[in-house]
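Trainee: here is the input, now give the coordinates:
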Amino acid sequence: MTTALRRLRNYIDGEFRDAADGRTTEVVNPETGEAYATAPLSGAADVDTAMAAAEAAFPAWRDLIPAERQKVLLKVADRFEERAEELIAAESENCGKPIALVRSEEIPPMVDQIRFFAGAARMLEGRSAGEYMDGFTSIIRREPVGVCAQVAPWNYPMMMAVWKFAPALAAGNTVVLKPSDTTPASTVLIAEIIGGVLDELGHSRGVFNVVCGDRETGRLMVEHKTPAMASITGSVRAGMQVAESASKDLKRVHLELGGKAPVVVFEDTDIPKAVEDIATAGYFNAGQDCTAATRVLVQESIHDEFVAALAKAASETKTGPVDDEDVLYGPLNNANQLAQVKGFIERLPAHAKIEAGGEQVGEKGYFFAPTVVSGLKQDDEIVQHEVFGPVITVQSFADEKQAVEWANGVEYALASSVWTKDHARAMRMSKALDFGCVWINTHIPLVAEMPHGGFKKSGYGKDLSAYGFDDYTRIKHVMTSLDG
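Mentor: Next comes the predicted model:
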């Protein structure tokens, strides 16, 4: 007997709908490599309908006092907590994430982030009113930008959806959100939750819409005449395409793209503690994280000791089924990503050495062993390009100057970390490292109050924090004559 596939649908103007032309794609469970659901492969008609719904809902949502938008987001956060097990199950099945880790590491911060932006809705700041010309008073209005076209990635589909819709809705915008074609399940459930809250509180459900589909669907959204802003978390290539498409009508663009985080370890660091934390930050979520600690630079005096300890840590790191509470990570998200990671290993230069892992694990699904590669040079492919898998590379540097040169010597500039007991050195490095975030003696913690975003080919704009909230607003100058 063949088990019927679950049917996911778009959420447009408060209704669950199939694609207008009936097209679908299969959704695969990466733990088994088998399809378990279908999702709409949305086209131009679906995008038009969603944009029209968001546009129609915008004036009333924009004109709400901030306290009313705050009520919506606070209730959404409450619903996330109440329906946490449903969200966990959807995310785990769709992404292959360990259930225990989704419960402990994703649900609490997502709820906190929604509540943070609920508060931010009532904290719009601007320069004080004043007279800058005799007889006139100037004030600043901070307003929502309009309809936002948002595209979320497959590595954290649920959390990245929160990072997008929460600040956008808090600021008074309406949203059309597209999840990745490989991970639509939790986003569709989020639409059900938000739609229910909007309906309960008497607001148009067109405020928030979800359109499933592929890259072509995303392109149609970005090029559509309605959105005032396009926001994407994804690859550098995708970000460039979005920026090019948006330039045709000068849409505002918010890009959070790839990363190649340097992890700079000096000889005075606590090696066992550093290895433990770096291995966790490198292998968490199977290394499928733009900020993952996967490019380690170690001072040459401790290189051999560090590599041996890291290889041991890798051998003790466990990957496996989502219901195993002892695993740190599950499978890679999809077959293409598994092939990409394997390709990096297969193309390693002769001078590279695999210290641990380096192979696929299991007979089904997309599991890959925790891997450590040493002996690498600065211009090696695996050093310069994002692997997005459970692979940590190690290079040996001579001094601080070389460490800075190699750390900055990539096209990405999202996150970095420095490991040292020397405070002055840590301060010098935090200034010299050309990355949007510098962690000192830690790697990967994020908080709602602080910004996340990079430079160079890692994109522009910020997620989280008041800076991320500001990105979803526009500034208007109003000048009044005092003559009456």
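Trainee: contacts, neighbours, all on C-alpha from now
Mentor: Noted.
Trainee: dump the residue contacts of residue 79.
Mentor: With contacts defined as CA atoms under 8 Å, 6 or more residues apart in numbering, residue 79 is in contact with residue 193.
Trainee: sorry, wrong one. I was asking about residue 165.
Mentor: With CA under 8 Å, 6+ apart, residue 165 has these contacts: 175, 177.
Trainee: I'd say residue 129 and residue 136 touch.
Mentor: No. Shown here, residue 129 and residue 136 do not form a contact pair, counting by CA atoms under 8 Å, at 10.5 Å.
Trainee: list the buried residues for stretch 225-235?
Mentor: For stretch 225-235, burial by neighbour count (16 or more other CA atoms under 10 Å) applies to 226, 227, 228, 229, 230, 231, 232, 233, 234, 235.
Trainee: also stretch 209-219?
Mentor: By neighbour count on 16+ other CA under 10 Å, the buried set for stretch 209-219 is 209, 210, 211, 212, 213, 214, 217, 218, 219.
Trainee: and the end-to-end length of it?
Mentor: This stretch, stretch 209-219, spans 17 Å end to end (CA to CA, to the nearest Å).
Trainee: try stretch 124-131
Mentor: 21 Å.
Trainee: compare with the first, here's sequence two:
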Amino acid sequence: MTTALRRLRNYIDGEFRDAADGRTTEVVNPATGEAYATAPLSGAADVDAAMAAAEAAFPVWRDLIPAERQKVLLKIADRFEERAEELIAAESENCGKPIALVRSEEIPPMVDQIRFFAGAARMLEGRSAGEYMEGFTSIIRREPVGVCAQVAPWNYPMMMAVWKFAPAMAAGNTVVIKPSDTTPASTVLIADIIGSVLDELGHPRGVFNVLCGDRETGRLMVEHEVPAMASITGSVRAGMQVAESASKDLKRVHLELGGKAPVVVFEDTDIPKAVEDIAVAGYFNAGQDCTAATRVLVQESIHDEFVAALAKKAAETKTGAVDDEDVLYGPLNNANQLKQVKGFIERLPAHAKIEAGGEQVGEKGYFFAPTVVSGLKQDDEIVQHEVFGPVITVQSFSDEKQAVEWANGVEYALASSVWTKDHARAMRLSKSLDFGCVWINTHIPLVAEMPHGGFKKSGYGKDLSAYGFDDYTRIKHVMTSLND
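Mentor: Modelled structure (predicted):
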């Protein structure tokens, strides 16, 4: 007997709808490898409808006083708390994530981030007015950019949706957001939450819209004539494609792409503490995090001791079922990602050594063991390219100069960390490391008040913070004559 699959639907102008042409795709739970739902495979007609709804709602939403937009976002945050167990269940099924970790590590920061941007809604100030030409006064207006086409990833589908809609809506923009085709469930639930709040407070339904679909759906959204801005969190390849598509009509683009974070460990560090923290930061969410601590550079004098301790910690780290409170992470998100991670391990050069893990775990789902690989060289594939899995590589460096050279010697530039008791060294490296974030004696904490975003092929634009809020606004100069 076959269990009926749940039917997910698009959310357009306040209504849940199937794709106009009826096409669907199956959604698979990565913890079981089995389909649990179907979702629309949205095409041009669906994109047209969502963009029209957002465009119609924009003038009304834009012209609200900031306090009214704040009120909406604060109520959305409250509703997230009230419906937290529904969100947790949806995200766990979406991604195979441990339920306890979604509850403790995702719901609280998401609620906090929405409330942060609710406050930012009332900070649309410009520089003070002044006279810069005799007889004239200049003022600066901060305005929303318009309709925003947003594409969220599958590693944190729920949280990344928050990072996109919250600053956009706070600034007065309207939103059409597309979750990944492998993880649409939590975003569809978010649509129900936001739609109910907009209805209750009497605001246009088209302020927030969700389109399920694949890469083609995303391409149609970015190339559509209505959006003034395209925002994507995803791979470097996807970011380049979005930038190229958006260039055809000069849309503003916001890109948060891949990462290959260096973790630079000096001989004076507290090895047990560093190993403990780095393992968590490397294996959390199955290493499916652009900032994950997966590329460790260790000073040669402590290399062997560090590798032995890290391998022991990896062997103690558990992956497994969503209801097991002792596991640190769940499965990889999909079969293709499992194949990619396996491929990196299968192609390791002869000089590399697998110190721990290196294999799939279990017969069902896409679980992969916590892995440590040592003996690597700077130009090895696994050092240069993003694995996006629970794999930590270790290299040995001789001195500070070599550490900086190797740390910067990749095409990504999102996040990094330095582990040392030497304050002056930490300050030198915080300047020298070419990454959007440098953590010192820690790795991966984020707060709503501080920006997240990188350089080079990690993209441009910032998430979180006032800088992320600024990205969803435009600047207008108004000059008035003081003469009769």
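Trainee: coming back round to it: which pair in the buried residues of stretch 225-235 of structure 1 has the greatest spatial separation?
Mentor: Pairwise distances across these (CA to CA) peak at 24.2 Å, for the pair 226 and 235.
Trainee: centroid-nearest residue for structure 1?
Mentor: Residue closest to the average C-alpha location in structure 1 (CA atoms, centre = their mean): residue 160, at 4.6 Å.
Trainee: that one contacts residue 151, doesn't it?
Mentor: No. The criterion here is CA under 8 Å, and residue 160 of structure 1 misses it with residue 151 at 9.1 Å.
Trainee: shared neighbours, the two?
Mentor: Common neighbours of residue 160 of structure 1 and residue 151 (CA under 8 Å, 6+ apart) are residue 233.
Trainee: so which of the buried residues of stretch 209-219 of structure 1 comes closest to residue 203 of structure 1?
Mentor: Lowest distance from residue 203 of structure 1 to these (CA to CA) belongs to residue 209, with 13.5 Å.
Trainee: which SS class is the closest one?
Mentor: At residue 209 of structure 1 the chain is in strand, as set by DSSP: H, G, I helix; E, B strand; the rest coil.
Trainee: so it versus residue 195 of structure 1, what's the distance?
Mentor: Going from residue 209 of structure 1 to residue 195 of structure 1 by CA to CA gives 9 Å.
Trainee: need the residues touching each of the two.
Mentor: Both residue 209 of structure 1 and residue 195 are contacted by residue 14, under the criterion CA under 8 Å, 6+ apart.
Trainee: ok, back up a step: grab the nearest non-local neighbour of the residue nearest to the centre of structure 1.
Mentor: Counting by CA to CA, 6 or more residues apart in numbering, residue 160 of structure 1 lies nearest to residue 152, which is 5.9 Å off, once chain neighbours are set aside.
Trainee: for the helix or strand residue 255 of structure 1 falls within, packing partners?
Mentor: In this assignment (DSSP states H and E), residue 255 of structure 1 forms part of strand 252-256. Packing contacts for strand 252-256 of structure 1, counted by 3 or more CA pairs under 8 Å, 6 or more residues apart in numbering; DSSP states H and E, involve strand 229-233, helix 236-246, strand 459-460.
Trainee: among these, which is the most enclosed?
Mentor: Mean neighbour count (mean count of other CA atoms under 10 Å) peaks for strand 229-233 among these, with a mean of 25.
Trainee: now the angle from it to helix 236-246?
Mentor: Interaxial angle, strand 229-233 of structure 1 versus helix 236-246 (axes from the mean of the first three to the mean of the last three CA atoms, to 10 degrees): 170 degrees.
Trainee: what's the mean distance for strand 229-233 of structure 1 versus structure 2?
Mentor: Superposed on structure 2, strand 229-233 of structure 1 shows a mean distance to its aligned partners of 0.1 Å (mean CA distance after the TM-score superposition for structure 1).
Trainee: helices or strands up against that strand?
Mentor: Under the contact criterion of 3+ CA pairs under 8 Å, 6+ apart, strand 229-233 of structure 1 touches strand 147-151, helix 236-246, strand 252-256.
Trainee: export these to a markdown table and tack on distance to residue 69 of structure 1?
Mentor: Output for these, formatted as a markdown table (distance: least, CA to CA, whole Å):
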| stretch | distance to residue 69 of structure 1 |
| --- | --- |
| strand 147-151 | 16 |
| helix 236-246 | 28 |
| strand 252-256 | 22 |
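Trainee: return the list of helices and strands in contact with the longest helix seen in structure 1.
Mentor: Identified as the longest helix of structure 1 according to DSSP state H is helix 44-63. If you count contacts as 3+ CA pairs under 8 Å, 6+ apart, helix 44-63 of structure 1 packs onto strand 10-12, strand 147-151, strand 174-178, strand 208-210, helix 215-223.
Trainee: switch the helices and strands packed on strand 252-256 of structure 1 over to CSV; also include distance to residue 94 of structure 1.
Mentor: Output for those, formatted as CSV (distance: least, CA to CA, whole Å):
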stretch, distance to residue 94 of structure 1
strand 229-233, 18
helix 236-246, 22
strand 459-460, 27
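Trainee: mind checking those for the one nearest to residue 116 of structure 1?
Mentor: Relative to residue 116 of structure 1, the nearest member of those by CA to CA is strand 229-233, separated by 19.7 Å.
Trainee: and that closest one with strand 147-151, angle?
Mentor: Inter-element angle recorded for strand 229-233 of structure 1 and strand 147-151: 20 degrees (by the same axes, to 10 degrees).
Trainee: so strand 229-233 of structure 1 versus strand 252-256, what angle?
Mentor: Counting by the same axes, to 10 degrees, strand 229-233 of structure 1 lies at 10 degrees to strand 252-256.
Trainee: now strand 229-233 of structure 1: which residue numbers in structure 2?
Mentor: Using sequence alignment, the residues of structure 2 aligned to strand 229-233 of structure 1 are 229-233.
Trainee: if we can go back for a sec, tell me which helix or strand the residue nearest to the centre of structure 1 sits in.
Mentor: Per DSSP H and E, residue 160 of structure 1 falls inside helix 157-170.
Trainee: mean distance, that helix to its aligned residues in structure 2?
Mentor: Helix 157-170 of structure 1, aligned to structure 2 and superposed, deviates on average by 0.1 Å (mean CA distance after the TM-score superposition for structure 1).
Trainee: how far apart are stretch 107-117 of structure 2 and its match in structure 1?
Mentor: Its matched residues in structure 1 lie on average 0.1 Å from stretch 107-117 of structure 2 after superposition (mean CA distance after the TM-score superposition for structure 1).
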